[in-house]
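Asker: starting from these lines, generate the structure:
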Amino acid sequence: MRVGDGGLAGVTGIDTAAERPPSEAGLSAAAVDSIWGGVEAMYRSGAFPAVTFCLRRRGQIVLNRSIGYARGGGPGESRGSNARLAEPDTPVCMFSASKAVTAILVHKLAEEGGIDLDARVSHYLPEFTGGGKDRTTLAQVLSHRGGFPMFNVEGTDSGPETLLDWDRCIRLICEAPADKGGNRLAYHAITGGFILAEIIQRVTGMSVREYLDTRLRKPMGMRYFTYGLDKRSRGRVAVNYVAGQPVRFPISVLAKKALSADFAEVVNVSNTDYFMDAVVPAGNLYATAEELSRFYQMLLDGGVYEGRQVLAPETIRRAIKPAVRLRFDHTLKIPMRYSEGLMLGVNPFGLYGPMTGAAYGHLGFMNILGWADPSRDLSASLMVTGKAILGGHLLALGQLLSTISWQCRG
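Answerer: I've put the predicted structure just below:
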């Protein structure tokens, strides 16, 4: 169903079958309208050709909507006959928001007794010894203290095509020197995911896709929510676009170091078939906004989904427990606070808005967010297709997060 304000009605999709009356979630209609108005403001910023958004409060879906074009609405792109509107159930690449799911799979394997999170990585991957990494633990990798934040082997081509060669990635990471492993906080944009997923595969004898399917995706009834995207679904996927202000020095250099490729190149590769064929544990899980919100609601509910215990409560407690106090992240160049696998909220203002120190979730390239906030009893997901670092969209995003925090308080 397509409704909305007068100017956006034609590009707004609402899952009326899923959305519940605001009163069932302890909200007023005005509060929900205010939150959705914040999403509309993000779209109006021009940085996001498509936005999908899902908000659960007290376990009830109050917003599950889309706005914009999944294809054909990018900056400077003509909306021809191939243009396609986004829908609430449009699959979107989560990019780094995938890390939270991979981390929870590692915690699940620990719950099952397959691994010890405090054990050394080299116990499970004997070749993981290059440059002093032999003492690095799984917990340190999960909390971005592993000492191998980038593909930084001198003289080695580590462009985006490297990410599609699993064995090469593992070899490069294992052989690379460590950078103060266990001590220096530096976001592992790509590398940590490969090591964690490789451990899952070696211990279980299953592919990481199969492990995800059996532990989360199928038990929770997900349509997508997996690494890559099957060919029959690619006609529905949202296309990613470079947007916002041009990325220039020094930000361009920082972005390239973190992503192992130029900013625009990463965006372009993400729209290719070979990227959707691949498994990139830290960056190519596809989901709808509702599926990502469902995942965080399960964590918020102590690991229960529709009466089924998907994760043990003690597993979640460890997964969301702060592992790193607020410290300067040498990759992201900002102060960050992590658990073993999740980005944590900060007071007075953090990733998830003002006074969200109890919140946990993960950010994805760029401005994709999935999170749960126990203090507000909410789980939310914001999926966007415009990849913009700088621009007016940042103000709109901050306002949206502030509105959610304010309207869902108490």
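
Asker: only C-alpha atoms from now on, for both contacts and neighbour counts.
Answerer: OK.

Asker: got the contact list for Met94?
Answerer: Gly283, Asn284, Leu285, Tyr286, Ala287, Gly364, Phe365, Ile368, Met383 (C-alpha atoms under 8 Å, 6 or more residues apart in numbering).

Asker: with distance to Pro354 and neighbour count added, can I get the residues you listed in TSV?
Answerer: TSV is the format used below for the contacts of Met94 (distance: C-alpha to C-alpha, whole Å; neighbours: other C-alpha atoms under 10 Å):
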residue	distance to Pro354	neighbour count
Gly283	27	24
Asn284	29	26
Leu285	28	27
Tyr286	28	26
Ala287	27	26
Gly364	19	20
Phe365	21	22
Ile368	18	25
Met383	20	31
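
Asker: please give the structure of this sequence too, so both can be compared:
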Amino acid sequence: MEAAIVNGHCAPGFEGVRAAFERNFREHDEVGAAVAVLRDGAPVVDLWGGHADAAGSRAWERDTLVNVYSTSKGMTALCAHLLVDRGELDLDAPVAHYWPEFAREGKEAIPVRWLLSHRAGLPAPREPLAEGRAYDWEYVCEALAATPPWWEPGTAQGYHAVTFGYLVGEVVRRITGRSLGAFLREEITGPLGAEVFIGTPVAEQPRCADMVGQLSAAQLRERFPDLPTPPVRGIADHPRAGVALALTYLPTGDVNSAAYRSAEIPSGNGHATARGLAAVYAALAGGGLVRPATLEAMRSSQSRPGEVDLTLGGFAPEGSAAAYRWGLGYMLNDRGQAGPNRRTLGHGGAGGSYAFADPENGLAYAYVMNRFGGGTSGEDPRSRALVAAVYEALAGVRGRP
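Answerer: Model prediction:
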């Protein structure tokens, strides 16, 4: 295989991150990717390389955007926490206080907190989504408002892989009058100069990388043949019923299309540079976005010890998001996928992207790529290798006289 061209820079002492990034192309079939690390707000790693398409006809550039799937959830949650910080949102208030139509089918008392911690019992509506309707915000939110919970809210956690963004995003919209993507851009990423979009403007789309090798819904069913076929009415019908229906909300066949990139699906269609994601997490780690008390709440565990995820339990491999504790919208660092500090907070995305903040070490990290690989939990070996190299470099830099 021809060696990939890697561009960018590493600060003295962080050269090992570049070596790990280059190895990913040789050993893990990387197509195109970027990694960015900031320490105390200053860039110490800013690397990119490879190709933005499967044919190898477009080089991955410094400003290449790429779909980061559920890494988007970290940005979506941050919008809610910014409103908390401003006193405009109470996490313990009922969702229906902000979204009155939500108060149906036994959901009257569900607090906003349970939306952020995957405890609301709403991983999907009870009916499959018609093709193309994932792009219709009003339609999906009405379907969720009319849906009975799949389990008694608050009693269990179950990853809301697709619905998380609609649920949290609609609360943000009801409070601010702005869509989640507009609020993110106007209140967070725009002021930071961070290139992160949920609803990517058409003018920015020519620099989007194409995703390579993503499994379609049909291929996922081939890989997991015991998934039930809708209609399924509840967890009692089949333990993976919610997962099966959630798949109907994933427009997997057109993730490289203008329609998909322009839509707002805040759970999973954010498009970003690694530098942009790292800039947001650096501002969070450095105290520039929310107060310390809000940051502490964001990374406080909302899971019970040993709790199994009702939508992913038994579905995802050991060590994945199925066994993770959740903070308020963030994956907690139980297995060290974000380095040795167990108090980091961040989120990963399907395919392998990952981004996090480590406030205690003043670090922000982001890795994005276009070859669809590992799951959503930061466990992809490409990211694991990069994170290990970052903390090895940090230890070395600190040990210098």
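
Asker: can you tell me which of the contacts of Met94 of the first structure end up in strands?
Answerer: Leu285, Tyr286, Ala287, Gly364, Ile368, Met383 (DSSP state E).

Asker: do a quick rundown of the strands in the stretch 101-250 of the first structure.
Answerer: Shown for the stretch 101-250 of the first structure, the strands assigned by DSSP state E, counting those that start in this stretch span residues 226-227, 241-242.

Asker: of these, flag the one that's most buried.
Answerer: A comparison of the strands of the stretch 101-250 of the first structure by mean neighbour count, using mean count of other C-alpha atoms under 10 Å, puts strand 226-227 on top with a mean of 25.

Asker: in the second structure, point out the residues matching that one.
Answerer: Counting by TM-score structural alignment, strand 226-227 of the first structure falls onto residues 197-198 of the second structure.

Asker: ok, and what's touching that stretch?
Answerer: 72, 180-181, 184-185, 263-266, 269-272.

Asker: average gap between it and the first structure?
Answerer: Relative to the matching residues in the first structure, stretch 197-198 of the second structure has an average distance of 1.6 Å after the fit, by mean C-alpha distance after the TM-score superposition for the first structure.

Asker: if we can go back for a sec, widest-spaced pair of the contacts of stretch 197-198 of the second structure?
Answerer: Greatest spacing in the contacts of stretch 197-198 of the second structure, by C-alpha to C-alpha: Leu180 and Ala272 (15.4 Å).

Asker: quick one: stretch 196-216 of the first structure aligns where in the second structure?
Answerer: With TM-score structural alignment as the criterion, stretch 196-216 of the first structure aligns to 168-188.

Asker: what residues sit buried inside that stretch?
Answerer: By 16 or more other C-alpha atoms under 10 Å, the buried positions in stretch 168-188 of the second structure come out as 168-173, 179-185, 188.

Asker: between the two ends of that stretch, how far is it?
Answerer: 16 Å (C-alpha to C-alpha, to the nearest Å).

Asker: ok so, going back, gap between the match of strand 226-227 of the first structure and the chain center?
Answerer: Distance of stretch 197-198 of the second structure from the chain centroid (C-alpha atoms, centre = their mean, to the nearest Å) equals 12 Å.

Asker: which ones are touching Arg173 of the second structure?
Answerer: Arg173 of the second structure makes contact with Ser179, Leu180, according to C-alpha under 8 Å, 6+ apart.

Asker: swap that for Lys108 of the first structure, sorry
Answerer: Arg215, Leu311, Thr315.

Asker: apply 10 Å and report the result again.
Answerer: 102, 114-115, 200, 211, 215-216, 310-312, 315-316, 319 (C-alpha atoms under 10 Å, 6 or more residues apart in numbering).

Asker: please pull up the equivalent of it in the second structure.
Answerer: Checking TM-score structural alignment: Lys108 of the first structure goes with Leu82.

Asker: would you turn the ones in strands among the contacts of Met94 of the first structure into JSON lines with distance to Ile170 of the first structure?
Answerer: Output for those, formatted as JSON lines (distance: C-alpha to C-alpha, whole Å):
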{"residue": "Leu285", "distance to Ile170 of the first structure": "19"}
{"residue": "Tyr286", "distance to Ile170 of the first structure": "23"}
{"residue": "Ala287", "distance to Ile170 of the first structure": "26"}
{"residue": "Gly364", "distance to Ile170 of the first structure": "23"}
{"residue": "Ile368", "distance to Ile170 of the first structure": "27"}
{"residue": "Met383", "distance to Ile170 of the first structure": "29"}
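
Asker: and the equivalent of His330 of the first structure over in the second structure, how far from Gly121 of the second structure?
Answerer: His330 of the first structure maps onto Leu310 in the second structure, with residues paired by TM-score structural alignment. Here Leu310 of the second structure is placed at a distance of 9 Å from Gly121 of the second structure (C-alpha to C-alpha).
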